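**Student:** predicted model, plus sequence, below.
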Amino acid sequence: MSLDTIKNATETPDAAQPWKELGLKEDEYARIREILGRRPTGAELAMYSVMWSEHCSYKSSKVHLKQFGDKAPENTAMLVGIGENAGVVDVGQGYAVTFKVESHNHPSYIEPYQGAATGVGGIVRDILAMGARPVAVVDPLRFGAADHPDTKRVLPGVVAGIGGYGNCLGLPNIGGEVVFDACYQGNPLVNAGCIGVMKHEDIHLAKASGPGNKVVLYGARTGGDGIGGVSVLASETFDDSKPTKRPAVQVGDPFQEKLLIECTLEIFKEKLVAGIQDLGGAGLSCATSELASAGSGGMRVELDTVPLRDATLSPEEILMSESQERMCAIVEPQHVDRFMEICEKWDVIATVIGEVTDGERLEIFWHGEQIVDVPPGTVAHEGPVYHRPYARPEWQDALQADDAGKLPRPATSEELRAQVLALVSSPNQASKSWVTDQYDRFVQGNTVLAQPEDAGMVRIDEETGLGVAMATDGNGRFAKLDPYTGAQLALAEAYRNVAATGAKPLAISDCLNFGSPEDPGVMWQFAEATRGLADGCLELGTPVTGGNVSLYNQTGDIAIHPTPVVAVLGVIDDVNRRTPMAFSEAGQLLYLLGDTAEEFGGSAWSEVVHQHLGGMPPKVDLAREKLLGEILISASRDGMVDAAHDLSDGGVIQALTESCLRGGNGARVVVPEGLDAFTFLFSESAGRAIVAVPRSEELRFTDMCGARGLPATRIGVVDGEEIEVQGEFTIPLAELRTAHEATIPALLA
């Protein structure tokens, strides 16, 4: 087959092209022809197809994502925002922290180990490309029903992939979630986040400026794995057949990535790059077009100089390959030799594949023949923008009217006790140590909090104790009932989790996981969730620094619950003053902060006991969340609390169980006046936390809460080796521990 050059494309305008097979719509193909004034070459078609995919171009979501900029809070710590590889915030003392959450959902269903592993690798390179040293990862995960046979295929593979890649990189895994629900059966959610640290002056951006500067591709050789990769996989729904398209899943090599990280950090230290971009989704198509588009000129690339693992790859395949562990740097000519020396020292392959030009075009050549001549912005940033139709689903009203408050409640203390044990041993509330024990949570020696704590926390300065915390949260059941409120509840819970450790929430990243945007009901869910998140961030003062949209999480007509996952990053001046969740000492006084109401819509109790989803989710009061956060942070800083645990899934009894088991101490609690035992134990009202207060600090703590107007109710004391709800039941910790810890290993045996 002869090479499809610019000359050939101009002379054969009617040649058939596989635009449909590459995922383009007819009008999109017509638009490409209009931009170029001719038909595209095969290489150009490949570039546009991956860059205009849903995963890369956000063509169905960007009209809604604009709100994150339009409603951005003022006077924040944000240094770099949406549009770069990752957002960056100022955390003080000259330090900047970059963080982001991305999805690798579809690849992880097809090939769980490599899909999850390369998800970690990709997000780490995003952080590295900003100029930062990656210091920790997190992994919010969603799987199908816990007892479904395919969950035994997907979950162990995903966990092994995350652990295998992250552990080999020497990055602690400090947080995340594991959630089971039948709606994720054919579409597990594998979201991965990373945190990186640098000084302000070390921030790097993805741009190619300076005519004559060299384009250097370095890292692994380009292979045939991941052709189209996530850019194609994540832009369509699965059918009902078994997983297919395995060759589209990238294959990771964490040892190569570790070399790439250290090599890049040394290159940064010597200030050898003028711009840099990692190669993730859309591979070289993305790196070259985005660098050129963000710069001040054009770019010329000699594609045949790209180092290959497979010599049979066509130019189109090289441009579409999403092979892992690769970076693209813009280097001034006088720095090229030193750049190459550092790469050779770290055994990293580096090749000059082109240079920045003073033109306005991205030009790519193959053995001297020009195969690409495009305005780079049209590839990178000017893809189609869809105003997808959206409408509230017809079933939404009936779902919300199916009030969980009408479900039968336990009639006796024995029944109440049995339901407590059922809840804490249910897959979603049970201990996830089977998962987290496969991750190294303490490598590097800077982890001060990790799972199952409310938020992960790492120290970033040994002398001062400066640290950062991160929590990820998202409740698809709440969002199914009301997407606007559900998104705000995810934000509020992550915010509360960070504050519970004593860290001040600064900013968020998000991963918005939804079904097909071609379904008006799904687009309504997306529009409402995005609006809720933007409004919530404005009120809390936490800007959205960046994130990811994952659509087409749908098998046939069955979409996942709308699942906006929110990652909140916080800062703490001294990690030695952090607040853990464990009740560590007998005699500590237990206080319930916030108001408890009869709120059971989407609750763990309604799911576990009645397999029910209906009604309205808990109400959101962001002013109360902000006040609660301020109290928790002040109490941590001033030594007024020994432990804190936010209240969310499973309510008070779940939090008591986790804090008692974590500390090895029991608790005696009383039902507060005005509440019945059932509501006290199982309600999932937001804006609440339980704290353990030393007796010596009780007056100071309650005075602070009273002065600030935060309800603080003393509910008991840390004592004994059991949880006793006075007048109702007693459960020994040994019995609780068995119930809480045996579930996941038994399911996966």
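**Tutor:** Yep, it's here. Numbering: from 1, shown residues only.
**Student:** make it CA atoms for all contacts and neighbour counts henceforth
**Tutor:** Noted.
**Student:** so how far does stretch 433-449 reach from one end to the other?
**Tutor:** 15 Å (Cα to Cα, to the nearest Å).
**Student:** centre of the chain to it, how far?
**Tutor:** Between the centre of stretch 433-449 and the centre of its chain there are 18 Å (Cα atoms, centre = their mean, to the nearest Å).
**Student:** please apply the same query to stretch 97-110.
**Tutor:** For stretch 97-110 - counting by Cα atoms, centre = their mean - the centre lies 6 Å from the chain centre.
**Student:** tell me where the stretch 401-550 of the chain has helices.
**Tutor:** Using DSSP state H, counting those that start in this stretch, the helices found in the stretch 401-550 of the chain span residues 413-424, 433-436, 476-481, 483-500, 520-540.
**Student:** which one is the residue sitting nearest the centre point of the chain nearest to, not counting chain neighbours?
**Tutor:** Closest to where the C-alpha atoms of the chain average out (Cα atoms, centre = their mean) is Val101, at 3.0 Å. Leaving out its chain neighbours, the residue that sits closest to Val101 by Cα to Cα, 6 or more residues apart in numbering is Gly193, at 4.1 Å.
**Student:** let's bring in a second one:
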Amino acid sequence: MSLSDADRDIVVEEIGREPTRAEAALFENLWSEHCAYRSSRPLLSAFDSDGDQVVIGPGDDAAVVSLPSHDGEEMYITMGVESHNHPSYVDPFDGAATGVGGIVRDTLSMGAYPIALADSLYFGDFEREHSRYLFEGVVEGISHYGNCIGVPTVTGSVAFHDRYEGNPLVNVSCIGLLEPDRTITAEAQEPGNKLVLVGNSTGRDGLGGASFASEDLAEDAETEDRPAVQVGDPYTEKLLIECNEALLDEELVESARDLGAAGLGGASSELVAKGGLGARIELDRVHEREPNMNAMEYLLAESQERMVYEVAPENVDRVAELAERYDLGCSVIGELTEAGTNYICTFDGEIVVDVDAEFLGDGAPMNDLPAEDPPERERDLPTVDLEEAFERIVASPNTASKRWVYRQYDHEVQVRTSVLPGDDASLLAIREAGTGLAFSAGADPNWTDAAPYEGARAVALENATNVAAKGALPHAAVDCLNGGNPEKPDVYGGFKGIVDGLADMCTELDVPVVGGNVSLYNDSNAGPIPPTPTLALVGVKEGYDAPPAKLSGEGTLVVVGDRALEGEADPCLGGSEYTAQFGGTDAFPKLPADPASLIETIADVADADHVLASHDVSHGGLAVALAEMVHEDAGADVEIETVDRGTRKRLFFNEQPGRVVFETTDPDALYETFDGVAPVTELGEANGSNHLDITVNDDTLRYDAEEIAALRSTITDELA
């Protein structure tokens, strides 16, 4: 680790001397891209984070959002998201597992109890052995940690794209449940209060993790960077969760911060800076598991399952008693000092850090980087037989069943999961408020690779459509913005595009983006990753029931929002699985002119008595949506007529988001409800067979449920 010359000059000018070794390392990590957002912060003002439901917005460990109450008490949720990309390449099991642990502790530090996880995962070409190795290790790490701590993983996404080969992405989101009077923050409160470290002992693992996450992955990263990857212990995390609850029950905590990036130095200095205070910390008091550690190691090690609490002096002994009850380590490491004093750390009786906490946390200069817009794409699509296209696209790892993934997760622990993984969105029963909480998370790298701005708008609309299809209105979101090396103008231009696109669509949908995470320098010998804007979005509704995505076999199939079928828009295939499978380029699909009205109407209709099933249309287009709805007890007979015979494949495989297939007993009601909002097109009838029969002009496809299941089992067949 080394502080750059330019940053060192700024530090020397501010503090009036050369920094100590510990100070230099602390500045390097806290001024890294991972912590300081030096390249991305100038762009983030595009997001609208305000709303009546927003209690605590961006800037804390997690956001706090109020829920509407339906015959229940007032309740809050917390929302947080983080990336563990580089660690998951070096050590897929521990990298992914500790990503789960970190986002759960962010939830704890707000006073909340974690109730749900979502993971959005991105890997290289599924056909490559190394991609499958990373995929298997990451899923195993997530399932191991989440299952052990008793927090259900209820939703997420998986995508494969060759530009993730040298740098996979692991984005994890957590929802917490919070009673309003238990809310705490990471803002130091009162001089004289003690800083108490609770949890696992400190070792040398994860040393320099923040700076490691802020540079391109080297060719030898899997061996050389392994010490920068943290090692998790979910059983200790479970004890920490329960101890945190006990501390809150007895009102022993004034403020809190979890120890994540930059370890104790990062957590304690940020807590102090937010409160406008100083602190004096004795590093010798930190409970350790390795001998002969130095000051820099105490400050920057990212050993897991640790929290720092601000505690009033009279409550310190009780905190220690509760920590002992849960078999956790506990150290009184220092105290808060008056405003205007410095953040001071001592070791072996000597001062090793003596700086202004606010300068340490916020003094890094922002980067002013050039950005290039992506080039325009021309229409150049290959001609492929309809049957071949259907089978290749339905069987693609990107659109195939992800059952192999989510069956490894305990998604029903805590007994809140009303709609299980595998549907458009999960649905959680928040019985305390009488409210259903729909949860969707993900992105599509094909979309944002083809068109960063429009693709990111589509990602936001897709997640909103997912929750609306289950009858929920979008309520709030957090984002994880992933990009390559921002010093490359074309890469930074693509990153800027996804920021603006995601922000603009969330504003159009009136969804506040209440927090997030940025991960840049996702670059390797394989090149930069596609710009990837993972969005984790929640929606709310009364009650905990929702229409399934599977057909009942008793209604009419109707698609709403499909402008191409009605001749109102060109059925473009830009960013589609069709072009991913067969090559070619095309324009990106046009999105609805009034997405907010569309989403609101979809959510309203989804809970109508005449709706028997609902499923959004997105990845793989109408072909994949229909294939996913058919099962052994229900089939469908679908017919699509086109005037221009050359458009039939594009109509069937275009991926314009904002569309939903409804199975209904009253199609006229849908026509009436969506009049003036979105086009409505009848597709055919559901039936009691197990077949999907599709006629597009003179082309006819017929598959039974068993054949479709075999096509969709690509991932399971390869990894079982």
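**Tutor:** Yep, it's here. Every value quoted in this text rests on a predicted model; they were computed, and no experiment measured them.
**Student:** what would you report as the TM-score here?
**Tutor:** The TM-score (TM-score structural alignment, normalised by the length of structure 2) is 0.95; 702 aligned residues with a Cα RMSD of 1.7 Å.
**Student:** secondary structure element holding the residue nearest to Val101 of structure 1?
**Tutor:** strand 189-199 (DSSP states H and E).
**Student:** would you mind pulling the contact partners of the very next helix or strand once past that strand?
**Tutor:** Next along the chain after strand 189-199 of structure 1, taking DSSP H and E as the criterion, comes strand 214-219. Residues outside strand 214-219 of structure 1 that contact it (Cα atoms under 8 Å, 6 or more residues apart in numbering) are 256-257, 260, 301, 306, 325-333, 336, 343, 348-356.
**Student:** switch the cut-off to 7 Å
**Tutor:** 260, 325-333, 348-356 (Cα atoms under 7 Å, 6 or more residues apart in numbering).
**Student:** is it true that Thr202 of structure 2 touches Glu288?
**Tutor:** Yes. Using Cα atoms under 7 Å, Thr202 of structure 2 is in contact with Glu288, at 4.5 Å.
**Student:** related to what we said a few turns ago, ok, the alignment partner in structure 2 of the residue nearest to Val101 of structure 1 - contacts?
**Tutor:** Counting by TM-score structural alignment, Gly193 of structure 1 lines up with Ser173 in structure 2. For Ser173 of structure 2, the contacting residues are 80-82, 103, 117-119, 536, by Cα under 7 Å, 6+ apart.
**Student:** which of these line up with contacts in structure 1?
**Tutor:** With both residues aligned by TM-score structural alignment, their matches' Cα atoms under 7 Å, the contacts of the contacts of Ser173 of structure 2 that structure 1 also has are 80-82, 103, 117-119.
**Student:** just the strands in the stretch 1-150 of structure 1 please.
**Tutor:** For the stretch 1-150 of structure 1, strands defined by DSSP state E, counting those that start in this stretch occupy the ranges 78-80, 87-92, 95-103, 133-143.
**Student:** how about those strands, which one is nearest Gly547 of structure 1?
**Tutor:** strand 95-103 (5.7 Å; Cα to Cα).
**Student:** in structure 2, what stretch matches that closest one?
**Tutor:** Under TM-score structural alignment, the match for strand 95-103 of structure 1 in structure 2 covers residues 75-83.
**Student:** what about the nearest residue to Arg379 of structure 2 once chain neighbours are set aside, neighbour count?
**Tutor:** Closest residue in space to Arg379 of structure 2, ignoring its immediate chain neighbours: Asp586 at 4.2 Å, by Cα to Cα, 6+ apart. Neighbour count of Asp586 of structure 2, defined by other Cα atoms under 10 Å: 19.
**Student:** from Pro445 of structure 2, how far out is Asp586 of structure 2?
**Tutor:** Distance from Asp586 of structure 2 to Pro445 of structure 2, by Cα to Cα: 16 Å.
**Student:** please apply the same query to Gly543 of structure 2.
**Tutor:** Counting by Cα to Cα, the gap between Gly543 of structure 2 and Pro445 of structure 2 amounts to 34 Å.
**Student:** what about those two, which has more around it?
**Tutor:** The residue with more neighbours, out of Gly543 of structure 2 and Pro445, is Pro445; 27 against 19, by other Cα under 10 Å.
**Student:** that one -> structure 1?
**Tutor:** So Pro445 of structure 2 corresponds to Gly476, using TM-score structural alignment.
**Student:** which residues are in contact with the residue nearest to its match when sequence neighbours are not counted?
**Tutor:** Spatial nearest neighbour of Gly476 of structure 1, excluding adjacent residues (Cα to Cα, 6+ apart): Thr563 at 4.6 Å. Counting by Cα under 7 Å, 6+ apart, Thr563 of structure 1 touches 474-476, 479, 512-514.
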